[in-house]
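Asks: the amino acid sequence is not available; the structure is as follows:
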């Protein structure tokens, strides 16, 4: 992101670039200081949910397409979403990235898709979506528990990050849900907020970047490498947009901010999201 002197951010979209290739965690305590109101679009109040979670690769191609059309496509803006071809390649091809689908009577209720970065030192929860018919039933927590298991498989020191909407930029909608409720949901899971604004790289040619995002950390592991966040952002952007992205002023500004953040000491409670600088979307 290209920061302006007042701490706000202007966003510059890059030229058409290749789509990204192919990440998970979070066994964390509940933070009692966070508003306990349920996140309407992700999770229910309390109680165990009996649900099996299958990797996306366990489904047929037709089943994966159904999940994409019923869960992912309605829940995310087009510029946020990988193509169905990329989803099939990354999550159902050779060496599939971590994923989990909750089914009931063969019908998809929820999904998470993760990606590995920096040799598995960072796991990005790229997508988490719950069917509108199943919202408020605890499926979101079931999926996050599965992400925790995936994290253990990737390595005990892995840091788990996720991208979430800044509510000041992206208002609630019936399909994409309520960003404030989503922040509360992750806060109840012990997530913490990175003190920087974030712009998602361009995932498919011509769709543009997605400004107005936050990065959150979902795990509670200690002692990540000091330059881990910088290496993650660099790899994420170059995977998605190619090495020419490194010359982009928006990315350079974001990398400068990332280089100042300690992934343990500098993180904020989720309730502090309004303290962060707000991007200017043009």
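Replies: Yep, that arrived. Note that this is a predicted model, so its numbers are computed, not measured.

Asks: C-alpha from now on. contacts and neighbour counts both.
Replies: Noted.

Asks: what ranges does the stretch 101-250 of the chain have for its helices?
Replies: Along the stretch 101-250 of the chain, counting by DSSP state H, counting those that start in this stretch, helices occupy 139-154, 179-188, 228-241, 249-258.

Asks: turn the ones you listed into CSV, including mean neighbour count and distance to residue 92.
Replies: Shown next, in CSV, are these (neighbours: other Cα atoms under 10 Å; distance: least, Cα to Cα, whole Å):
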stretch, mean neighbour count, distance to residue 92
helix 139-154, 22, 16
helix 179-188, 23, 27
helix 228-241, 20, 19
helix 249-258, 18, 31
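
Asks: what about the closest residue to residue 126 other than its chain neighbours, distance to residue 196?
Replies: Once flanking residues are discounted, residue 126 sits nearest to residue 114: 5.2 Å by Cα to Cα, 6 or more residues apart in numbering. In this view, residue 114 and residue 196 are 22 Å apart by Cα to Cα, to the nearest Å.

Asks: for comparison:
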């Protein structure tokens, strides 16, 4: 039986197995933090990492930055299930837990119009999964900032958004802008760089528009 366990309660060896057998097979290298960086979240309070365990073996994981804090925005950086356990409800269990972490949850999602299936999971199926859970997207030119110094940013990303109730057609821009400014700076991004400037400019008004996630075709 699958149970969800806060990361702080899980042994380091299980974290390492989770990284190698659940997380790494689900994301390309340019989108994935290192094993040691992932393990470092174990020592943060709160870590924001939840593991799905089946008889002690990791079968899924989610990581939320900003979970448990007073900030109005948190970011779901990673959500993955073991390849052999996909479409068996593990991801949905993790998603339902993640949506309780704050008033607004942002989600980094590959735009399937810009990313092909490279063996890390079908981007269209991933978008369909998030759509089933009520996720929509902020209408901004989002990119994933570098996961480590010297690594590239990842273009062609959607910034999903989830709120406690049905996601409205617009949300307050200020808390999103503040969160993303800190996120970009923490990732070593230059805020005067064109992509960063365009992203923050799209959040300069009082509200930011929300759109539906894309459909195939």
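Replies: Sure, I can see it. None of these values were measured; they are calculated from a predicted model.

Asks: for the two chains, what TM-score is obtained?
Replies: After superposition, the two chains reach a TM-score (TM-score structural alignment, normalised by the length of the second structure) of 0.89; 213 aligned residues with a Cα RMSD of 2.3 Å.

Asks: so for residue 114 and residue 196 of the first structure, which sits in the more crowded spot?
Replies: Looking at residue 114 of the first structure and residue 196 with other Cα atoms under 10 Å, you find the greater number of neighbours at residue 114, namely 26 against 21.

Asks: and the counterpart of the more buried one in the second structure, how close does it get to residue 106 of the second structure?
Replies: Counting by TM-score structural alignment, residue 114 of the first structure lines up with residue 64 in the second structure. Noted for residue 64 of the second structure: a distance of 9 Å to residue 106 of the second structure, by Cα to Cα.

Asks: just the strands in the second structure please.
Replies: Using DSSP state E, the strands of the second structure run over 2-6, 49-54, 57-65, 73-81, 104-110, 136-138, 157-162, 170-172, 207-211.

Asks: quick one: residues contacting residue 99 of the second structure.
Replies: 105, 162, 163, 164 (Cα atoms under 8 Å, 6 or more residues apart in numbering).

Asks: gap between the third one and residue 105 of the second structure?
Replies: Using Cα to Cα, one obtains 6 Å as the distance from residue 163 of the second structure to residue 105 of the second structure.

Asks: and if you look at residue 1 of the second structure?
Replies: Residue 1 of the second structure is 28 Å from residue 105 of the second structure, by Cα to Cα.

Asks: neighbour count winner among those two?
Replies: residue 105 (26 against 7).

Asks: quick one: map that one onto the first structure.
Replies: By TM-score structural alignment, residue 105 of the second structure lines up with residue 160.

Asks: didn't its match look like it was pressed against residue 222?
Replies: No. With contact defined as Cα atoms under 8 Å, residue 160 of the first structure does not count as touching residue 222 (11.9 Å).

Asks: mind listing the shared neighbours of the two?
Replies: By Cα under 8 Å, 6+ apart, no residue touches both residue 160 of the first structure and residue 222.

Asks: returning to what we had before: of the helices of the stretch 101-250 of the first structure, which is nearest residue 173 of the first structure?
Replies: Residue 173 of the first structure lies closest to helix 179-188 among the helices of the stretch 101-250 of the first structure, at 9.1 Å (Cα to Cα).

Asks: farthest residue from the center of the second structure?
Replies: Within the second structure, residue 55 marks the point farthest from the mean C-alpha position, 26.0 Å out by Cα atoms, centre = their mean.

Asks: please say which position in the first structure that residue maps to.
Replies: Aligned partner of residue 55 of the second structure by TM-score structural alignment: residue 105.

Asks: quick one: stretch 128-140 of the first structure aligns where in the second structure?
Replies: By TM-score structural alignment, stretch 128-140 of the first structure lines up with residues 79-91 in the second structure.

Asks: pull out the buried positions in the matching stretch.
Replies: 79, 80, 81, 82, 83, 90, 91 (16 or more other Cα atoms under 10 Å).

Asks: of the residues you listed, closest to residue 44 of the second structure?
Replies: Minimum distance to residue 44 of the second structure across the buried residues of stretch 79-91 of the second structure is 18.5 Å, recorded for residue 79 (Cα to Cα).

Asks: which residues does the closest one contact?
Replies: Residue 79 of the second structure neighbours (Cα under 8 Å, 6+ apart): 60, 61, 62, 63, 91, 94, 95.

Asks: one more pass at 7 Å, please.
Replies: Residue 79 of the second structure sits next to 61, 62, 63 when contact means Cα atoms under 7 Å, 6 or more residues apart in numbering.

Asks: got JSON lines for those, with distance to residue 153 of the second structure too?
Replies: Output for these, formatted as JSON lines (distance: Cα to Cα, whole Å):
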{"residue": "61", "distance to residue 153 of the second structure": "23"}
{"residue": "62", "distance to residue 153 of the second structure": "21"}
{"residue": "63", "distance to residue 153 of the second structure": "19"}
